[in-house]
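Asker: Kindly return the folded structure for what I paste below:
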Amino acid sequence: MIFSLSNLSPTPSLTTAYLPESKSKLPSASASEPSCPPEPLARRFKPSPQLNRWSRARTIRSGRKLERVVQLPGGEMDSSNSSPVSNNGNDGSELRLLSPSHESGSNGDDLTDLTAGKSIYMVSDGTGWTAEHSVNAALGQFDYCLVDRACPVNTHLFSGIDDVERLMEIVKQAAKEGALLVYTLADHSMAETARQACELWGVTSTDILGPITEAIASHLGVSPSGLPRWAPGRKNSLNEEYFRRIEAIEFTIKQDDGALPENLLKADIVLTGVSRTGKTPLSIYLSQKGYKVANVPIVMNVGLPRSLFEVDPEKVFALTINPVVLQTIRRARAKSLGFDDEIRSNYSEMDYVKEELEFASKIFLRNPIWPVIEVTGKAIEETAAVVLRLYHDRKNRCSMPRISKRY
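Answerer: As a prediction, the model looks like this:
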C-alpha cells in the first residue's frame, strides 16, 4: 500500500501528530473564494545558481524552511485534500502539509533547478561526525562524476536533532527536494520514527548507526544506552581519552619543526624529512587521534639533534618525496613567502632539491630501522594510515598488520 497524506484517515498521522496544535488545526483555504489571476512580477536581478545554492544551504542549516514552495513531478496539488500550514517562524515563510506527489508552489519553480544537483541530508542527534564521514567515504566512490560533471551532489548536515518535531520538518523538506536522507540516531525510538516518516513521505533513507549497534548489542549480549556520545546524561563524556587527545595536540604543536629536541624521548611518534614533505600537517592529524608527535626537519649541512638518534628507532618514521613534485611545492611556497631570487634559487632549484634529498637518503641508510615512507601524491590520511599501521605492528608484534585499541 502506498502512503500519502491525501489518502490518510482524519486521525492524526505520523507527520501531523508531532506538530503544535496551533499549526495542525489551522483552517484550510476556502474553495469558494474567487481566484484572481496572478499579478505580473516586477523584474528583479537573478542571482547566479551558485549564490542560490549557498543561500538555500544557509536557510536549511539555520533550521528555517525555504520560502519557495516547489512543484515536484506527480501532478497538481489537490486542494480538497490538503491545507496550508503556517510556519510561524521568524522568517514568516510557509510550509504546506502535502504529500510530495501532490505538492506545488505558487510560482511553479522546481527546487532541483536551484540546487544544480541531487541532495543528501545527514541527520544526527550528536555532532554528525559519523554521518558526515560515512557519506564522504561513500562519495569517494563517485568522484569520477561529482562536482561539475555528470552527477553533482549537495550535502546538508543537521546536527543536534533530539526532538521529533525538528526531525519531521527535516524529513518533509527532504521530501520536497527529493533528497536522500541518512541518519545516525542513537535513540531507537527516534530512529524508528525517522524510518517511518521517510517511508510515509517517500524519502529514500539509510540508517548508518542502527545496524552496527544492533550487531554489537547481539555480540556483547547487552542493550545499548540509546544516548548520543556527547549527551549530558552519559558518564565519562569527557573521559581520559579526550584529555589525552588534547594533551597530544598541545605537545605536537610545541614540538613542531624541531623545537624542543630534548622532548623527543616523550614523543610517541617522530617524523623526519626535508622541508615540504608534509611533516607538520601529518603531525597535527596524528595528534588529533591521541598520539604525541614530534617532527624534525633535515636541512643540508645542518646537524640533527642528538636526541633524534637516542629515541627508540621504532618510533621514528622518515618521509621522502619525488624531487619534481618537491620542487613545484617549494617554488609555490617561496613565492607566497616573498623570497628574493637568491634565496629562491637555493631553496627550490632542482639541483639543490636533489642534493638535499640525497643528503636525507644517506641519513636514512645509516638508520635502517627507520621506515622510509613515500608521500608523493598521497593525502595526509593515507600517509597517516601507513604510519599508524607500522607503529602498531611494531608495538604489538602482530602477525597480521592491524591498529589495535582497547575500550
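Asker: from here on, contacts and neighbour counts on C-alpha atoms
Answerer: Will do.
Asker: In which helix or strand does the one residue sitting closest to the centre of the chain reside?
Answerer: What sits nearest the mean C-alpha location of the chain, by Cα atoms, centre = their mean, is residue 132, with 3.5 Å. Assigned by DSSP states H and E, residue 132 belongs to helix 129-139.
Asker: same check, this time on residue 280
Answerer: helix 279-287.
Asker: What is that helix packed up against?
Answerer: helix 240-254, strand 269-274, strand 293-298, helix 380-396 (3 or more Cα pairs under 8 Å, 6 or more residues apart in numbering; DSSP states H and E).
Asker: now for whichever helix or strand comes after the helix holding residue 132, which elements pack on it?
Answerer: Downstream of helix 129-139, the first helix or strand assigned by DSSP H and E is strand 153-158. On a contact count with 3+ Cα pairs under 8 Å, 6+ apart, strand 153-158 meets helix 49-61, strand 118-124.
Asker: And strand 153-158, what's buried?
Answerer: By 16 or more other Cα atoms under 10 Å, the buried positions in strand 153-158 come out as 153, 154, 155, 156, 157, 158.
Asker: With distance to residue 258 as added columns, please give those residues in CSV.
Answerer: Formatted as CSV, the buried residues of strand 153-158 follow (distance: Cα to Cα, whole Å):
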residue, distance to residue 258
153, 42
154, 41
155, 40
156, 41
157, 39
158, 41
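Asker: run this one through as well so I can compare:
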Amino acid sequence: MEKPPAPQRFHLHLVSDSTGETLEAMAKAALVQFEEARAEKHIWPMVRTARQMERIMEFIEDRPGLVMYTLVNEDIRRELTRHCSALNIQHVSVLDPVISALGQFLGAQSRGLPGRQHEMDRDYFDRIDALHYTMAHDDGQMAHDLLSADIILVGVSRTSKTPTSIYLANKGFKTANIPFVPNAVLPPELYGPLNALVVGLTASPDRLVQVRTNRLRSMREAPSTAYVDMEAVKLEVLACRRLCSDNHWPVIDVTRRSIEETAAAILRLHSAREASSHQKEKE
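Answerer: Here you go, the predicted structure:
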C-alpha cells in the first residue's frame, strides 16, 4: 500500500492594516481546499507605518513563504510589494479584485481607509443589539417577546440551537431558540402572527443518542433515561418533524452540518422569504 504524501508545510504571512480577521477568514477558507498543506501562520495586524512594515519584512525574509495582505494605504502597500519583489516572495492582495469590481459597478473609487469594517457604525450597534436579544431569548426564555425576533429556532435537545443562535446574532439577526420537549407545551406566541422565520432543527437519532450520552457522562449522570433511549429519541424526532410540517416551518437536519453550515442554510431560507415578501408587495 502506498504511503500518503507527507504534508506540505509552508509559512503563510497575513499582513493587515486592521484586525486581520477578514484576511484570516479568507485564508482559512482557501486552505481547506488543499488537504496536504500545513500552513504556519504569521499574523501581522494593525500595520500602519513604513517602519512596522520594514520589521515585518525582516521576519519574512528569514521565513519566506506566501504573503497575503489587506492594505488600503498606498504607501504601506508600496513598501510591502517592493520588499517582496526584491526577495522574490509571492504576494497577493486578497481584496483588490472585490474592491475593483465594486468600483466598476458603482462608478466610484474606494476611500482607502483602513479598518472601516470595524467602525462602531449602525451595523455594529445592530449586531450588539441582536446579541443582547439572542442571549435573553436563549432556551425558551422570554417567549412572550417573540415579535421582535428575526429568526426563531425550534429544535430537539443537542441540535446546537444556542451556538447557532449566537452565530446568527453576530450576523445581526435577533434569534430566539425554543427547545422541543416531548409532551411539553410550546409557547402560544409561537403560533401567533410573527415577523420571524421559524426553523426546526433535528438530527439523526443515532447522533442524538451519542451526543446526549456523552453529555450525561460529562455531568456524571447515569445515561439510562428516555433522554437517550433510541426508540424514545426516534419518536421525539418524528414528533418535532410533524410539528414543523403542521405549521409549515422548514426543517434542517444538523447531523452532518457544522454550526456555520446550519447558519448559512438558515440565512438562505431567510433571504428567500424576504425576496418572496418583496415580490408580493410589488404585485
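Asker: on that earlier part again, identify the residue range in the second structure corresponding to the helix holding residue 132 of the first structure.
Answerer: Helix 129-139 of the first structure lines up with residues 21-31 of the second structure when matched by TM-score structural alignment.
Asker: now swap in stretch 158-166 of the first structure and tell me
Answerer: By TM-score structural alignment, stretch 158-166 of the first structure lines up with residues 44-52 in the second structure.
Asker: residues making contact with the matching stretch?
Answerer: 13-20, 53, 56, 75-76, 79 (Cα atoms under 8 Å, 6 or more residues apart in numbering).
Asker: So which of these is the closest to residue 107 of the second structure?
Answerer: Nearest to residue 107 of the second structure among these: residue 75, at 24.2 Å, using Cα to Cα.
Asker: Now check the closest one against the first structure: what is it aligned to?
Answerer: Aligned by TM-score structural alignment, residue 75 of the second structure pairs with residue 189 of the first structure.
Asker: Count the residues that sit near residue 22 of the first structure.
Answerer: 10 (other Cα atoms under 10 Å).
Asker: mind checking which helix or strand it is in?
Answerer: helix 21-24.
Asker: Same check on residue 241 of the second structure?
Answerer: helix 230-246.
Asker: Return the mean post-superposition distance for that helix against the first structure.
Answerer: On superposition with the first structure, the mean distance recorded for helix 230-246 of the second structure (mean Cα distance after the TM-score superposition for the first structure) is 1.6 Å.
Asker: corresponding residues in the first structure for that helix?
Answerer: Counting by TM-score structural alignment, helix 230-246 of the second structure corresponds to 350-366 in the first structure.
Asker: Buried residues of the matching stretch, list them for me.
Answerer: Across stretch 350-366 of the first structure, burial judged by 16+ other Cα under 10 Å covers 350, 352, 353, 354, 356, 357, 359, 360, 361, 363, 364.
Asker: Next: stretch 13-22 of the second structure.
Answerer: So for stretch 13-22 of the second structure, counting by 16+ other Cα under 10 Å, buried means 13, 14, 15, 16, 17, 18, 19, 20.
Asker: Stretch 46-54 of the second structure now?
Answerer: Those buried within stretch 46-54 of the second structure under the rule 16+ other Cα under 10 Å are 46, 47, 48, 53.
Asker: And for stretch 169-187 of the first structure?
Answerer: Residues of stretch 169-187 of the first structure classed as buried: 169-187 (neighbour count, 16+ other Cα under 10 Å).
Asker: Quick one: neighbours of residue 56 of the first structure, just the number.
Answerer: For residue 56 of the first structure, the neighbour count with other Cα under 10 Å is 19.
Asker: what does residue 325 of the first structure give?
Answerer: Residue 325 of the first structure has 12 neighbours, counted by other Cα under 10 Å.
Asker: Same question for residue 54 of the first structure.
Answerer: Using other Cα under 10 Å, residue 54 of the first structure is surrounded by 12 other residues.
Asker: which residue in the first structure lines up with residue 192 of the second structure?
Answerer: Residue 192 of the second structure maps onto residue 310 in the first structure, by TM-score structural alignment.
Asker: which residues does its match contact?
Answerer: Here residue 310 of the first structure is in contact with residue 265 (Cα under 8 Å, 6+ apart).
Asker: before we move on, what about residue 106 of the second structure?
Answerer: Residues near residue 106 of the second structure by Cα under 8 Å, 6+ apart: none.
Asker: What is the equivalent residue in the first structure for it?
Answerer: So residue 106 of the second structure corresponds to residue 220, using TM-score structural alignment.
Asker: Check what contacts the match of helix 230-246 of the second structure and list those residues.
Answerer: In contact with stretch 350-366 of the first structure (Cα under 8 Å, 6+ apart) are residues 273-274, 298-300, 318, 320, 323-324, 326-327, 346-347, 370, 372.
Asker: ok, which pair from the residues you listed is furthest apart?
Answerer: 346 and 370 (28.0 Å).
Asker: Now do the alignment partner in the first structure of residue 165 of the second structure against residue 267 of the first structure, distance only.
Answerer: Residue 165 of the second structure maps onto residue 283 in the first structure when the alignment is built from TM-score structural alignment. Per Cα to Cα, to the nearest Å, residue 283 of the first structure is found 11 Å from residue 267 of the first structure.
Asker: and if you look at residue 362 of the first structure?
Answerer: Distance from residue 362 of the first structure to residue 267 of the first structure, by Cα to Cα: 24 Å.
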